[in-house]
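Asks: structural data only, the sequence is not supplied:
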């Protein structure tokens, strides 16, 4: 969350007694709402102003004495106008300098002058300053002081960072370097160039050029290193099934670790609105559901590593040993694979080249605002595509859903079909497929093929939601997967002659157990699973029951 920095009043006078008196009176009246700073010369004041500008501190008012050696008050206040053009500027002067003060108001555009002495301040100082500060407050718009991301709209790396931050519900301000003057000023102030983009500026002012997900995670306080030598159960994947497994494992006293390579929620976490999940009659976003589950798992004692990826699973002396991308290893007695699925890639000319630059897999929530009053296209007819269409319709001029079949009925829930039918700026394009995507450095048009007819249409963005590809490549050498990469479990291992010899234990495998005893699978990456959030949550919960049975053997 962004925080607002308290505005500053700067008092400047070379006479220490006068400066002390000004400082005392200002603090007495204004310290609750303003920070009071002081400087003993014009040069020191300018240095302070430049530092405040670099730190983006708000200056409300500067009060400077006229007669100072080296730089007079009028000259200082004129210089200050170039640094803080909106700050109120007041000249402090003796009676003999009244004429000069009046000229300065006309020539240097000062806001006011005050006579010395100003005793009592309740009559001769505070009313004037209150009026000036009130006028400043009416015009003042606090600078955003949370995390900011500066980059190019069509940069794939900028998109990846936006997607990552959004996935963890981290608030940030997006500044397009090509269209935002503030972004250019910030880059210059940091002594950087466009070659350093994307640039993340954290709330504490630290700037990191082209940050990795690990850099972002560490600054966000996420954990990427395991703390225990041995766990009872490690859950791999933080989608709905993984979250449920972590919640139930931790709540039932198991030493539980969950590892997620990207962001919480899996594919469901990218859904803009889930309206058919039990207990939420008005619906909720996938990211909301994921972060509620994450908070619940942590509260109950689960340890979570993110973003971190498992690259290998092997069995040593009955224990399961997981190797992570950084080379570290995690030992556990049992494993629950909840790696989920990812969207299949669209294999047409131009997609690979423009991926992240107008062509996106999922990511409707991340890029929706950039599609304001533009035409966008969605490929896919499942619930994720429908939820994305409804969300994008809030921003885009028109949303086109491209499907190969004649309708959405075979693949989308009825409530979504009804909502889409009642949304005037969503149009379904049946018997259609994308033949090509076009553009130089970003998507400019899509080529569609409808019943053999080829047409080209301008497009701001193309969102792809086609099919499910299990994220199991790294583990298929250890557990048995079917021809599509989905993990086989339970009775499938003993009833199918092709896999009957893979189970060598003296009991039948538990319902969600893989061919490796103590390694279980749940959720969308398991063969035969139902692609629904509630089903995934149920399987993740059930997996912990079987983990208990395995550990009790």
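Replies: Everything's here; your move. Note that the coordinates shown come from a computational prediction; the quantities given were computed from them, not determined experimentally.
Asks: C-alpha only now, for contacts and for neighbours.
Replies: OK.
Asks: burial measure for residue 346, as a count.
Replies: Around residue 346 there are 18 other residues, counting by other C-alpha atoms under 10 Å.
Asks: was I right to think it contacts residue 464?
Replies: Yes - counting by C-alpha atoms under 8 Å, residue 346 does reach residue 464; the two are 7.4 Å apart.
Asks: what is in contact with these two at once?
Replies: By C-alpha atoms under 8 Å, 6 or more residues apart in numbering, residue 346 and residue 464 have no common neighbours.
Asks: quick one: the helices in the stretch 151-300 of the chain, in order.
Replies: Applying DSSP state H, counting those that start in this stretch to the stretch 151-300 of the chain gives helices spanning 156-167, 181-189, 213-220, 240-251, 286-299.
Asks: look up how far residue 188 lies from the residue at the greatest distance from the centre of the chain.
Replies: Distance from the centre of the chain peaks at residue 96, with 59.4 Å (C-alpha atoms, centre = their mean). In this view, residue 96 and residue 188 are 44 Å apart by C-alpha to C-alpha, to the nearest Å.
Asks: do residue 397 as well
Replies: To residue 188, residue 397 is 36 Å away according to C-alpha to C-alpha.
Asks: cool, residue 131 as well?
Replies: Using C-alpha to C-alpha, residue 131 is found at 35 Å from residue 188.
Asks: any idea which strand is longest in the protein?
Replies: If you go by DSSP state E, the chain has its longest strand at strand 329-337.
Asks: mind listing what's buried along it?
Replies: Residues 329, 330, 331, 332, 333, 334, 335, 336, 337 are the ones in strand 329-337 that count as buried (16 or more other C-alpha atoms under 10 Å).
Asks: let's have these in a markdown table, adding distance to residue 124.
Replies: What follows is these, written out as a markdown table (distance: C-alpha to C-alpha, whole Å):
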| residue | distance to residue 124 |
| --- | --- |
| 329 | 72 |
| 330 | 71 |
| 331 | 74 |
| 332 | 75 |
| 333 | 77 |
| 334 | 77 |
| 335 | 75 |
| 336 | 74 |
| 337 | 74 |
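Asks: ok, structure two:
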């Protein structure tokens, strides 16, 4: 943080130099001393400090100045810095005006000229005032700030994006936060421009895309090389494992992620069964450890960036990105993962992002303080979300269609949920409808045929999974559910036997129907939906990439 400012104002050059000298001598270690030779110059300086969001601790202004008297300077300064200490510097003849100004202009003190020696007549008073200022001063937030409406899908998407990349940010609700309104006005923007991202350097981005924000905070969205040895599509656990092993073994490696590192696992608030972490860790923490490791070893990562097409030209794989650019590579590892299925109930689409969320428990948990929330799903992700939300919400309800969680959730999570008093399981229950005007207000539950209407602050959906392979199914053979077929499945099943075209060998274990294109993780047919198995497959894929490149 920049040092707080002490501003001295006097139109007499000799007096101004003297007060400036004395202030620097005593306070320069902890404060920055600025000077102004007129009242108007002082107000311009104060305005500039405000725009740069620098702290102003004290203003010391001479009373008799030709353009603007000291009392008027201090009065106007109070509008911009109401907490800064205001001291009037006055001659003996002006003491009456100074005393009146203590009441009328709310001055904190006045000092007489001359103040020699300063050790007795200046420093003690200023030290007392500055100690009082320090006790109440709240340093401004230094980092990214997001201004928006709480019930706005665009605001939610940007919160989710920033959280996914572990970008520390301050959320400011425009409707309830006066600081948000003042900051927006300061940037010359209105409510029509929301959501607005204010960067650390003060730059304001009105209604930006995730790519625009990514570019400004230092993420890479364009490939730097013309040709790569291997491109990994997706930065979940499988993709990051491929990136770590590919880069560490000398392959020119590129990872392309369309959302945030970690995939579905990255949204997990607590993973407690991953090898080597006895106290558990969050999915985002695991993802960013792996992300940092891959970058340190030499992998290049593009995010957020999306691959929309894959084709083969002269043995090279050509990937087309959503912005129209192309990337060439010798081999590809598909680790596109899965996404949560949508819940088919009236009102779900209309209220998505404004009380209804797919995943995103960590992003919205703090807004659920002392409110009732509902979770749909009985898998580990749902259980981890319930435990995390229970820290904030008044009550967490887990809605499942079956009798209990035993068939779909790990035993350790079931035990933790059972020991958490504000989590309640609702078996044999479905969400029949969600209701609300501009945001979720109620859920209608169907419990063994009986409808029940309940107030709700948020509904988090963690049901099933569908592979994120729509864009590649025309090139790569997938099963009826969209999962990518690999290895022996391509040659033993007569339905797909003709899809494998390599004349001299069978496909490697994780190889798709296109030689040199491999699949790993949850989007692969037959994969186990566990973080550890995804990491294992991602690592194995690089072994087969080496074998393919050595042919």
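Replies: Perfect, thanks for sending it. Remember, predicted model here, so these are calculated numbers, not experimental data.
Asks: ok, the residue farthest from the centre of structure 1 - contacts?
Replies: Under the criterion of C-alpha under 8 Å, 6+ apart, residue 96 of structure 1 has no neighbours.
Asks: secondary structure element holding residue 536 of structure 1?
Replies: In this assignment (DSSP states H and E), residue 536 of structure 1 forms part of helix 533-551.
Asks: out of the buried residues of strand 329-337 of structure 1, which comes closest to residue 169 of structure 1?
Replies: Ranked by distance to residue 169 of structure 1 (C-alpha to C-alpha), the buried residues of strand 329-337 of structure 1 are led by residue 337 at 24.8 Å.
Asks: that closest one corresponds to which position in structure 2?
Replies: The alignment partner of residue 337 of structure 1 in structure 2, by TM-score structural alignment, is residue 334.
Asks: quick check: closest non-adjacent residue to that match.
Replies: residue 519 (4.5 Å; C-alpha to C-alpha, 6 or more residues apart in numbering).
Asks: how many neighbouring residues does the counterpart of the one you found in structure 1 have?
Replies: Mapped onto structure 1 by TM-score structural alignment, residue 519 of structure 2 lines up with residue 521. A count of nearby residues for residue 521 of structure 1, using other C-alpha under 10 Å, gives 31.
Asks: which residues touch residue 521 of structure 1?
Replies: By C-alpha under 8 Å, 6+ apart, the contact set of residue 521 of structure 1 is 336, 337, 338, 487, 489, 512, 513, 514, 543.
Asks: please report how far it lies from residue 334 of structure 1.
Replies: Distance of residue 521 of structure 1 to residue 334 of structure 1, given as C-alpha to C-alpha: 11 Å.
Asks: can you find the partner of residue 177 of structure 2 in structure 1?
Replies: Following TM-score structural alignment, the counterpart assigned to residue 177 of structure 2 within structure 1 is residue 180.
Asks: what's the neighbour count on its match?
Replies: 12.
Asks: could you pull out the strands in the stretch 351-500 of structure 2 for me?
Replies: Ranges of strands in the stretch 351-500 of structure 2, per DSSP state E, counting those that start in this stretch, are 356-358, 372-376, 395-399, 423-426, 429-435, 442-447, 450-455, 458-461, 466-467.
Asks: okay if I get these as TSV plus mean neighbour count?
Replies: Output for those, formatted as TSV (neighbours: other C-alpha atoms under 10 Å):
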stretch	mean neighbour count
strand 356-358	21
strand 372-376	25
strand 395-399	23
strand 423-426	19
strand 429-435	21
strand 442-447	19
strand 450-455	13
strand 458-461	26
strand 466-467	19
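Asks: can you add distance to residue 181 of structure 2 and give those strands back as a markdown table?
Replies: Converted to a markdown table, these look like this (distance: least, C-alpha to C-alpha, whole Å):
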| stretch | distance to residue 181 of structure 2 |
| --- | --- |
| strand 356-358 | 26 |
| strand 372-376 | 29 |
| strand 395-399 | 32 |
| strand 423-426 | 37 |
| strand 429-435 | 30 |
| strand 442-447 | 30 |
| strand 450-455 | 30 |
| strand 458-461 | 26 |
| strand 466-467 | 41 |
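Asks: which of the ones you listed sits closest to residue 147 of structure 2?
Replies: Comparing the strands of the stretch 351-500 of structure 2 by their distance to residue 147 of structure 2 (C-alpha to C-alpha), the top pick is strand 356-358, with 19.8 Å.
Asks: follow-up on the earlier one: neighbour count for residue 397 and residue 188 of structure 1, which is higher?
Replies: Per other C-alpha under 10 Å, whichever of residue 397 of structure 1 and residue 188 has more neighbours is residue 397, with 15 against 12.
Asks: leaving out the residues flanking it, which one is nearest to the more buried one?
Replies: Closest residue to residue 397 of structure 1 apart from its sequence neighbours, by C-alpha to C-alpha, 6+ apart: residue 373 at 4.2 Å.
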